[in-house]
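Enquirer: Structure for this input, please:
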Amino acid sequence: MADDDNTSSEEQEKPKSKMLIIIIAVLVVLLIGGGVAAFLMMSGGDEPASEEPAEPVQQPAIYYDFKPPFVVNYQWKGRQRYVQMSMSIMTRNAAAIDTINTHMPLVRNNLVMVLGSQDFEMLRTPEGKEALRQSVLEEIQKILTEEMGEPAVEQVLFTNFVMQ
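Expert: Model (predicted):
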């Protein structure tokens, strides 16, 4: 019988010692986790944020074609000459397209006036075409600035340029 008493007391102490080890391990993990959390909270608020502001994400380009093409006539060396231009604009603001559509008569009128005031001889050179492109861009930006408060158009592109 004495042997029975010894084995039963050893069996009772094994589960108690396992439970004690589990409790100690959980407490150690909680203390380490609490220490890490306290460190992160204390170190995060002392210094001002030195991060640079995020760069704005650039919107995708939106292209708008002017339809029908522009046709302008010129007197050059005593003969009637014609220039036909198909143009597109590039913007990243959909509101600019809506504004152009709303004010299309004004836009087309001003562009015809800009196109008609050019020198035919100058338009024959690449520099003349680039100067015309810049003039058209400035005119469109001027109209958009007056109507919506910002220039909104980045580029004017000639998609067809025929001179005869």
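
Enquirer: When you work out contacts or count neighbours from here on, use the C-alpha atoms and nothing else.
Expert: Will do.

Enquirer: Just the helices from this structure, written as ranges.
Expert: Secondary structure of the chain, counting by DSSP state H: helices at 2-44, 94-102, 104-116, 120-123, 126-148.

Enquirer: Can you lay out the ones you listed as CSV showing mean neighbour count and distance to residue 67?
Expert: Below are the helices of the chain laid out as CSV (neighbours: other C-alpha atoms under 10 Å; distance: least, C-alpha to C-alpha, whole Å):
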stretch, mean neighbour count, distance to residue 67
helix 2-44, 11, 58
helix 94-102, 15, 11
helix 104-116, 15, 10
helix 120-123, 15, 21
helix 126-148, 16, 15
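
Enquirer: One more, so I can put them side by side:
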Amino acid sequence: MAEETKTNEEEKKEINPKKPMIKWVIIGCAVLVIGIGGFFGWTMFMKKGANEDSHKAEVSEAGEKQNAGEARSIYPLESFIVNLMDNSGTGKKYLKITMELEVVGEAEKKKVENYKTQLKDTILMLLSSRSFEEINTVEGKMDLKQTLLARINQALGENVVSRIYFTEFVVQ
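Expert: You can find the predicted model right below:
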């Protein structure tokens, strides 16, 4: 009787180590498959984005200041929600955009604050004059950035803003 319990316990010990081993092999295979899929997905999308970016011109830095050593600061603007021009007759489309302006120095930042109302008006008028087809592509967004940069600096009377960053861009 004692020998039978020993053999039963030994059989259970032999069976139990196989179950956790199989579980770890399955988990390892799943992680490997997910990793390989993620790697291929990442390389496919990154190659596509890199090719597009290499052929695109960078936004001109018309407002770049002579003193590169000065500290740059970012001035965040509130979100803008505008109706886009409707050329297609498919219905109204809306653009929600949030942007930040890069300026050099505190004096320029204060100037942007002082002209905030004029800048909002300029931005709203420009955004609402664009159609979905114009801003749907990467080139359209880059063109919008360049035009906004020129109009904002024109409203300020000098090249105060060096770059514009879109932090949110949603068309619905």
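
Enquirer: And the TM-score between these chains?
Expert: Taking TM-score structural alignment, normalised by the length of the first structure as the basis, the two superposed chains have a TM-score of 0.60; 105 aligned residues with a C-alpha RMSD of 1.7 Å.

Enquirer: returning to that earlier point: so which of the helices of the first structure comes closest to residue 80 of the first structure?
Expert: helix 120-123 (10.6 Å; C-alpha to C-alpha).

Enquirer: against the second structure, where does that closest one fall?
Expert: Residues 132-135 of the second structure are the counterpart of helix 120-123 of the first structure, counting by TM-score structural alignment.

Enquirer: quick one: that stretch to the first structure mean distance?
Expert: Once superposed with the first structure, the aligned residues differ from stretch 132-135 of the second structure by a mean of 1.0 Å; criterion: mean C-alpha distance after the TM-score superposition for the first structure.

Enquirer: show me the contacts for the alignment partner in the second structure of residue 140 of the first structure.
Expert: Structural alignment (TM-score structural alignment) places residue 140 of the first structure against residue 152 in the second structure. Contacts for residue 152 of the second structure (C-alpha atoms under 8 Å, 6 or more residues apart in numbering) come out as 119, 122-123, 161.

Enquirer: can you point me to the longest strand in the first structure?
Expert: Assignment by DSSP state E gives strand 79-91 as the longest strand of the first structure.

Enquirer: who's in contact with that one?
Expert: Residues lying outside strand 79-91 of the first structure but in contact with it, judged by C-alpha under 8 Å, 6+ apart, are 61-75, 152-164.

Enquirer: And the buried ones among those, selectable in ChimeraX?
Expert: Buried members of the contacts of strand 79-91 of the first structure can be picked out in ChimeraX with the line below, counting by 16 or more other C-alpha atoms under 10 Å:
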select :63,64,66,70,71,72,74,152,153,155,156,157
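
Enquirer: Among the contacts of strand 79-91 of the first structure, which are located in strands?
Expert: Among these, the subset assigned to strands under DSSP E consists of 62-65, 70-75, 153-163.

Enquirer: The longest strand of the first structure vs strand 153-163, what angle?
Expert: Compare the direction of strand 79-91 of the first structure with that of strand 153-163 by axes from the mean of the first three to the mean of the last three C-alpha atoms, to 10 degrees and you get 150 degrees.

Enquirer: what's the neighbour count on residue 100 of the second structure?
Expert: Residue crowding around residue 100 of the second structure was assessed by other C-alpha atoms under 10 Å; the count is 18.

Enquirer: counterpart of it in the first structure?
Expert: For residue 100 of the second structure, the aligned residue in the first structure is residue 88 (criterion: TM-score structural alignment).

Enquirer: How about its match, nearest residue that isn't a chain neighbour?
Expert: residue 65 (4.3 Å; C-alpha to C-alpha, 6 or more residues apart in numbering).
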